[in-house]
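Undergrad: Sequence first, then the predicted structure, then my questions.
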Amino acid sequence: MDTDLIVLDETGRHEDLREQVGGILALVAPLVKPTTGLDLPGLVSFRIVPVETWQSEQAAETARLLRAYRELMPFWTRPGITLLGTAMLRTFRRISADMGGVMVMGATQPGPGADDSQTLLVPEALEHTGVLSDPEYLTQVIVHELVHHAQNRASQHRADWAAHTPKALLRGNGVSFLEEGHARWADQVITRDLFGAACDADSAPKSQRYNEVAKRKEITRLKPTVDPYKVGRTLVASAIDTVGTQELNAVWSNARLLPSKGEVADAVAALAADEPTRRPKLWASRLGSTTFTETGVRTFID
């Protein structure tokens, strides 16, 4: 499938960064499908934006997802969901300047077309997170977000899961572990192939401002107790080693295959274990115990 790659500098001040991102995209976009088995959308946009744009568009996307979730839930739960959404958006407005302008390396969301995705990059945040200190860090971030583009196409921005499990719209039910773990697994594979060693932008040198913001109570409260990147990568890597990318990719259109709480806990335990036992088995085993019928319906093998 042909993909159009577009990089826009909406700040009017970062032409060098626009060219750098464009060069990296041209290098790594052809590697996404051979690595993951997933096609990219027909249009992939990377937008270099002011933090104010990041704030407004991320708030709008959060509100959209909350509305879609609310409409899928029983009517008697909707007033509570509305109150929860209001509180979530109020919190987001308080912290969004620091999140978008200091801490977030990239954010990928739906694009203008039904199958399109776009990534927002805030130059100041790339500076504070240390991503711009080494081209390898920026490459990893771009690969990671590109994989989210491919995931979004495969799951129709989670719509394929939503009817069965509406919380998937809000990254519940194992979705964050799947999406972030899968993207982290792929960015490690691709950067290892490119540079001889996998790149970890989390180790990039952070600014003093970043370290100050990271200690804010409102920020620390939002930090998950279980890291979806590390745990999810372990979960996904084990599954791919066991069943391969084609079998794993059935999950993008089948909510029944999303990792369960118990399967995520199995990955947490595997990470805490001594080598060489660091390998979760539950989710990989369940993926391996399913097959397709002649009608194309995925069923479980007893």
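TA: Yes, it's here.

Undergrad: Every contact and neighbour count from this point should use C-alpha atoms.
TA: OK.

Undergrad: Which residues belonging to stretch 191-204 are considered buried?
TA: Neighbour-count burial for stretch 191-204, counted by 16 or more other Cα atoms under 10 Å, picks out Thr191, Ala198, Cys199, Asp200, Ala201, Ala204.

Undergrad: typo on my end, it should be stretch 163-175
TA: Neighbour-count burial for stretch 163-175, counted by 16+ other Cα under 10 Å, picks out Thr165, Pro166, Lys167, Ala168, Leu169, Leu170, Asn173, Gly174, Val175.

Undergrad: Run through who's touching that stretch.
TA: Defining contact as Cα atoms under 8 Å, 6 or more residues apart in numbering, one finds that stretch 163-175 is touched by 65-66, 68-69, 72-73, 158-159, 161-162, 255, 258-261, 264.

Undergrad: Can you check the distance spanned by that stretch, start to finish?
TA: 14 Å (Cα to Cα, to the nearest Å).

Undergrad: what about that stretch, distance to the chain center?
TA: Centre-to-centre, stretch 163-175 and its host chain are 14 Å apart (Cα atoms, centre = their mean, to the nearest Å).

Undergrad: for stretch 279-291, same thing?
TA: 22 Å.

Undergrad: Which stretches in the stretch 151-300 of the chain count as strands?
TA: If you assign secondary structure with DSSP state E, counting those that start in this stretch, the strands in the stretch 151-300 of the chain sit at 290-292, 298-300.

Undergrad: CSV please, covering those and showing distance to Phe46 and mean neighbour count.
TA: Formatted as CSV, the strands of the stretch 151-300 of the chain follow (distance: least, Cα to Cα, whole Å; neighbours: other Cα atoms under 10 Å):
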stretch, distance to Phe46, mean neighbour count
strand 290-292, 37, 14
strand 298-300, 35, 13
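
Undergrad: what would those look like in CSV with distance to Ile6?
TA: Formatted as CSV, the entries for those read as follows, by distance: least, Cα to Cα, whole Å:
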stretch, distance to Ile6
strand 290-292, 37
strand 298-300, 36
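
Undergrad: Second structure for comparison follows:
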Amino acid sequence: MKPTTGLDLPDVVNFPIVTVETARATMSAEMAHLTRLYADLVPRWRRPFITLTSAVLLRDLHSRTPVLCEFLMMAATTTVPGTKESVTVFVPEALHHNGILTDDKYLTALVFHELVHQVQNRASRHRENWITNKAMTLLHAGGINFLEEGHAVWAEKIATRELYGTPVDLRDAPTSEQYNKHARRGASTAGPVGPSLDTYQVGRLLVASAVETGGLESFNLVWTDHQMLPNKDEVAEARTCLAADEHTRPQGWASRLQRKAASRGVSATD
């Protein structure tokens, strides 16, 4: 893990295989924990609004998680409330419908992807390094989703290329008819329960450009400083580059990270 990401593994790695009901409960517990934490960080006069927001988010989560957890979700990495540990839950039924169990290479890629999320949580202290100065990221992650998912996909591709000679794409796994039916209905759209496909692709391009420009040491400063998170304009640039006919790299975020790193005495490396 560290040769790929430059980050250390957490002391404890939790990868339980759970039922659909347990996965739903885990995701609901994290959402409730995040909204309580947010309420503790904002002025008292705003807390009634947070209570209302929490109720809306939890209701939406409860309405979508039955389908999500049984058919659409590959895995989910969350913070264990009250601890500094992460947990990644796997639901066998969902792994089957996603096609992950059809080939070891898909399962390997997924496990590595989720392990990267646990490594990210350790590096950002479960987003505490950002939340302290930017509490809204608890409920509206913004650039954090592009960073975390893009970073996980970027690292997953490097690891599987080394293992198999070519990078593994989890989207190539043969999904079931039930999965396809629910996906067509739009149950996998972005929202409180997970990012969209666009997030993975745009995020990966952002991360690849940043690492190529400044090196891992420079890039990894992002886990400690909310000011280094990609902003809307930088994400938009990456989206434009991804849609372009010719292969281009977004430079806005990469350049800003490099300048920030240089101000801290971290030089760009190959």
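TA: Thanks, I have it. Please read these numbers as outputs of a predicted model, since none were measured by experiment.

Undergrad: What is the nearest of the buried residues of stretch 163-175 of the first structure to Val51 of the first structure?
TA: Leu170 (22.7 Å; Cα to Cα).

Undergrad: From Ala55 of the second structure, how far off is the equivalent of the closest one over in the second structure?
TA: When the structures are aligned by TM-score structural alignment, the residue of the second structure matched to Leu170 of the first structure is Leu139. When Cα to Cα is the yardstick, Leu139 of the second structure and Ala55 of the second structure sit 13 Å from each other.

Undergrad: circling back to that earlier point, tell me which of the buried residues of stretch 191-204 of the first structure fall in helices.
TA: Cross-referencing these with the helices (criterion: DSSP state H) gives Thr191 as the overlap.

Undergrad: okay, the buried residues of stretch 191-204 of the first structure in CSV with distance to Glu218 of the first structure next?
TA: As requested, these are exported to CSV (distance: Cα to Cα, whole Å):
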residue, distance to Glu218 of the first structure
Thr191, 33
Ala198, 32
Cys199, 29
Asp200, 26
Ala201, 23
Ala204, 23
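
Undergrad: now, the most widely separated pair of the buried residues of stretch 191-204 of the first structure?
TA: Of all the pairs that these form, the one spanning the most space (Cα to Cα) is Thr191 and Ala204, at 15.0 Å.

Undergrad: how about the helix or strand harbouring Thr119 of the first structure, aligned to which bit of the second structure?
TA: When elements are assigned from DSSP states H and E, Thr119 of the first structure belongs to strand 117-121. The alignment of strand 117-121 of the first structure onto the second structure (TM-score structural alignment) covers residues 86-90.

Undergrad: Show me the contact partners of the matching stretch.
TA: The set of residues external to stretch 86-90 of the second structure that reach it, using Cα under 8 Å, 6+ apart, is 13-18, 23, 74-80, 114, 118, 121.

Undergrad: Can I get the buried part of those residues as one ChimeraX selection?
TA: Command for ChimeraX, covering only those of those found buried under the criterion 16+ other Cα under 10 Å:
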select :15,18,23,74,75,76,77,78,79,80,114,118,121
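
Undergrad: In helices, which of the contacts of stretch 86-90 of the second structure fall?
TA: Using DSSP H to define helices, the subset of the contacts of stretch 86-90 of the second structure located there is Ala23, Glu114, Gln118, Asn121.

Undergrad: Closest one of these to Thr5 of the second structure?
TA: Gln118 (12.1 Å).

Undergrad: Compute the distance between the closest one and Gly214 of the second structure, please.
TA: Gln118 of the second structure sits 23 Å away from Gly214 of the second structure, taking Cα to Cα as the criterion.

Undergrad: Equivalent analysis for Asn14 of the second structure, please.
TA: If you go by Cα to Cα, the gap between Asn14 of the second structure and Gly214 of the second structure works out to 32 Å.

Undergrad: Quick one: the helices in the stretch 51-200 of the second structure, in order.
TA: Counting by DSSP state H, counting those that start in this stretch, the segments of the stretch 51-200 of the second structure that form helices are 92-98, 104-124, 128-131, 143-164, 177-184, 197-219.

Undergrad: can you list those in CSV and add distance to Arg59 of the second structure?
TA: CSV is the format used below for the helices of the stretch 51-200 of the second structure (distance: least, Cα to Cα, whole Å):
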stretch, distance to Arg59 of the second structure
helix 92-98, 22
helix 104-124, 26
helix 128-131, 24
helix 143-164, 22
helix 177-184, 19
helix 197-219, 24
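
Undergrad: Out of these, which is closest to Lys84 of the second structure?
TA: Proximity to Lys84 of the second structure (Cα to Cα) singles out helix 104-124 among the helices of the stretch 51-200 of the second structure, at 8.0 Å.

Undergrad: Output the residue interval of the first structure matched by that closest one.
TA: Helix 104-124 of the second structure falls opposite residues 135-155 of the first structure when the two are matched by TM-score structural alignment.

Undergrad: how far apart are that stretch and its match in the second structure?
TA: Superposed on the second structure, stretch 135-155 of the first structure shows a mean distance of 0.4 Å to its aligned residues (mean Cα distance after the TM-score superposition for the first structure).

Undergrad: Give me the buried stretch members for that stretch, please.
TA: Going by 16+ other Cα under 10 Å, stretch 135-155 of the first structure has these buried residues: 136-155.

Undergrad: now stretch 9-28 of the first structure
TA: Residues Asp9, Leu17, Arg18, Val21, Gly22, Ile24, Leu25, Val28 are the ones in stretch 9-28 of the first structure that count as buried (16+ other Cα under 10 Å).

Undergrad: Excluding chain neighbours, what is closest to the fourth one?
TA: Right, Val21 of the first structure. Val7 (7.2 Å; Cα to Cα, 6 or more residues apart in numbering).

Undergrad: same for the one helix or strand the one you found maps to, what does it pack against?
TA: Using DSSP H and E, Val7 of the first structure sits within strand 4-9. If you count contacts as 3 or more Cα pairs under 8 Å, 6 or more residues apart in numbering; DSSP states H and E, strand 4-9 of the first structure packs onto helix 15-36, strand 43-48.
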